[in-house]
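>>> Sequence first, then the predicted structure, then my questions.
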Amino acid sequence: MPTGPATLFPDNTLFEHLNNQELPFYLDFMAFMSEHDVPSAHPIADTQGHYLRQVCGKPAALIQKLPGASILDPSAQNCYTLGQMLGKLHCVSKDFPQQRDNVCGPHWWRTTIQSLDPHLSAGELKLVHSEIEYQASFRNTHLPTGVIHADLFRDNVLFLGADITGMIDFYQACTDVLIYDLAISVNDWCSLDDGQLDNTKAQQMIAGYHAKRPLGDAEKQAWPVMLRAGALRFWLSRLRDLHFPREGEVTHTKNPAEYQNILTQRIEQHNHLNAHWPGDLIS
């Protein structure tokens, strides 16, 4: 169990949309990361050693509070540092003994677009269905897998100065292709306002990752596909949140058009996306 000032004032988290069957995986994974020098908030166990509690009939947990703040306009150096930390997370996660399916994978894409069908334009529907069909043609069984964060956006990483002090919000974590996790982060951290990639930031994040977990040629070849898959997944989730907001939940709905633009750019630039890998990365 971690000690020190960060554990003295924990956050009491009440889970409205996760249940008692789902939460142990996430809490155990957060604890495992923290215990292996990945800066995750460690859940605090009760006197029986359980992380999960019940408050007012709902699951809850005391979660270690971490120092730092998110950087919403990261530098290329910040991107390199994040790449290193994500690579380290993946090296550690291979020894995590539990697994969990990605509930926002291809099956979810198909069911989600069915529910969204009445709300989207013909052009939007064509783009989604075309991309789902394209992704179905790609087989990723040859790519390294493990437990991934699956939501490592800028607002889920804390910095103090140039150092990462926290990786938070592990409640999308699942077992999936490792390079997909990197693609999700590159799409968020390294995209320009029009959806195109910032070449320098993307190169730095990939190089930082490679420094901790060396990437293979198969992963390089799959890179454009993974970028497109990550863009599709978050476009669909933002569309769902816009058209089907959860009852009783007051949140800021993120703009779906941002990820529609990112997906469109990744499709248009598909044959050039490997150029964002540093030239000497893969021998």
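Noted; the coordinates are in hand. Numbering: from 1, shown residues only.

>>> all contacts plus neighbour counts: C-alpha atoms, from now on.
Will do.

>>> which residues in the stretch 101-250 of the chain form helices?
106-116, 122-136, 178-189, 199-212, 217-243 (DSSP state H, counting those that start in this stretch).

>>> Could you name the stretch from these that's closest to residue 58?
Closest to residue 58 of the helices of the stretch 101-250 of the chain is helix 217-243 (Cα to Cα; 22.6 Å).

>>> which parts of the closest one are buried?
Residues 219-220, 222-241 are the ones in helix 217-243 that count as buried (16 or more other Cα atoms under 10 Å).

>>> sorry, back to before: may I see the helices of the stretch 101-250 of the chain organised as JSON lines, with distance to residue 257 added?
As requested, the helices of the stretch 101-250 of the chain are exported to JSON lines (distance: least, Cα to Cα, whole Å):
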{"stretch": "helix 106-116", "distance to residue 257": "15"}
{"stretch": "helix 122-136", "distance to residue 257": "10"}
{"stretch": "helix 178-189", "distance to residue 257": "13"}
{"stretch": "helix 199-212", "distance to residue 257": "21"}
{"stretch": "helix 217-243", "distance to residue 257": "7"}
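
>>> Tell me which of those lies nearest to residue 80.
Across these (criterion: Cα to Cα), the nearest stretch is helix 199-212, sitting at 4.3 Å.

>>> let's bring in a second model and compare:
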Amino acid sequence: PRLPGEHDFAVDLDRCRQVGALLARLHRCDTGALLALPDERRRLETLATQLNQLPYDHREGARALLSDWQARPAGTTLIHGDLFRDNLLWQQGRISALLDFYNACLDYPEYDLAVTLNDWCVDSNGKPVAAREQALLEGYREHGGQLDDSLLLEALAVAALRFWLSRL
């Protein structure tokens, strides 16, 4: 009630561009003055205890994916880590507030993009919508965001696994 705007879960190309631009600005923030942030690697490690709840034929692939990601040193970029549609407020078609920094941490911008793409750029059946993905990534790049496409592909799988495991 203290921030302007309303929840609005509509998704279109303009909103995807705005979300990409917002992430680019967040990822360029200076982190030098920040207090210690939670560690996403620890969260993922905790979720790994849920791997045995996955269907049997998915366990080994999921374990290998998580292990590979965890072996990579953590990134140093400030990320939101949970930019789902319910974490934005809108006013007159523009983003007015970014909410819920509970999952904020230092990690790779590709991971943050992956979490966001997995929510904003899929249809009602969870299938990727290429035009939305392109709009979000264009907004990101147009506002100074830089990313490694191969790291983004891995991060998309890790982010999807994170939310699958967290909802078991």
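Yes, it's here. Only a predicted model underlies this, so the values are computations on that prediction, with no experimental measurement involved.

>>> closest one to residue 44 of structure 1 among the helices of the stretch 101-250 of structure 1?
That would be, of the helices of the stretch 101-250 of structure 1 and by Cα to Cα, helix 178-189, which comes in at 26.9 Å.

>>> equivalent range in structure 2 for that closest one?
Here helix 178-189 of structure 1 aligns to structure 2 at residues 109-120, judged by TM-score structural alignment.

>>> Could you list the buried residues of the matching stretch?
Buried, per 16+ other Cα under 10 Å, within stretch 109-120 of structure 2: 109-120.

>>> got it, and stretch 143-152 of structure 1?
143, 145-152.

>>> from those, which is closest to residue 256 of structure 1?
residue 151 (15.7 Å).

>>> what's the counterpart of the closest one in structure 2?
So, by TM-score structural alignment, residue 151 of structure 1 is matched to residue 82.

>>> quick one: that match and residue 103 touch, right?
Yes. The pair residue 82 of structure 2 / residue 103 is scored as a contact, 6.1 Å apart, by Cα atoms under 8 Å.

>>> closest to residue 26 of structure 1 out of the helices of the stretch 101-250 of structure 1?
helix 178-189 (16.3 Å).

>>> contacting residues around that closest one?
Here helix 178-189 of structure 1 makes contact (Cα atoms under 8 Å, 6 or more residues apart in numbering) with 74, 79, 83, 86, 90, 143-154, 197, 201-202, 205-206, 219, 223, 226-227, 229-231, 262.

>>> hmm, back to that, please flag which of the buried residues of stretch 143-152 of structure 1 sit within strands.
If you go by DSSP state E, the buried residues of stretch 143-152 of structure 1 have 145-148 in strands.

>>> Turn those residues into JSON lines, columns for distance to residue 107 of structure 1.
Output for those, formatted as JSON lines (distance: Cα to Cα, whole Å):
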{"residue": "145", "distance to residue 107 of structure 1": "18"}
{"residue": "146", "distance to residue 107 of structure 1": "19"}
{"residue": "147", "distance to residue 107 of structure 1": "19"}
{"residue": "148", "distance to residue 107 of structure 1": "18"}
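
>>> From residue 157 of structure 2, how far off is the residue positioned nearest the centre of structure 2?
Centrality entry for structure 2: nearest residue to the mean C-alpha point is residue 115, 2.4 Å, by Cα atoms, centre = their mean. Separation of residue 115 of structure 2 from residue 157 of structure 2 (Cα to Cα, to the nearest Å): 9 Å.

>>> Could you name whichever residue is most remote from the centre of structure 2?
Structure 2, Cα atoms, centre = their mean, max distance from centroid: residue 56 (26.7 Å).

>>> mind listing what it touches?
Contacts of residue 56 of structure 2 by Cα under 8 Å, 6+ apart: none found.

>>> cool, and residue 22 of structure 2?
residue 140.

>>> ok, and it, which helix or strand is that part of?
helix 13-27 (DSSP states H and E).

>>> angle of that helix against helix 109-120?
Interaxial angle of helix 13-27 of structure 2 relative to helix 109-120 (axes from the mean of the first three to the mean of the last three Cα atoms, to 10 degrees): 150 degrees.

>>> against structure 1, where does helix 13-27 of structure 2 fall?
Counting by TM-score structural alignment, helix 13-27 of structure 2 corresponds to 76-90 in structure 1.

>>> post-alignment, the matching stretch versus structure 2, mean distance?
For stretch 76-90 of structure 1, the mean deviation from structure 2 after alignment is 0.6 Å (mean Cα distance after the TM-score superposition for structure 1).

>>> Just give me how far that stretch sits from the chain centre.
13 Å (Cα atoms, centre = their mean, to the nearest Å).

>>> Could you pull out the buried residues of it?
76, 78-90.

>>> any idea how far residue 127 of structure 1 is from residue 185 of structure 1?
For residue 185 of structure 1, the distance to residue 127 of structure 1 - Cα to Cα - is 22 Å.

>>> Same question for residue 61 of structure 1.
For residue 61 of structure 1, the distance to residue 127 of structure 1 - Cα to Cα - is 40 Å.

>>> higher neighbour count, those two?
A side-by-side neighbour count of residue 61 of structure 1 and residue 127, using other Cα atoms under 10 Å, places residue 61 first with 23 against 16.

>>> Hmm, residue 26 and the more buried one touching each other?
No. Residue 61 of structure 1 sits out of contact with residue 26 when judged by Cα under 8 Å, with a separation of 11.2 Å.
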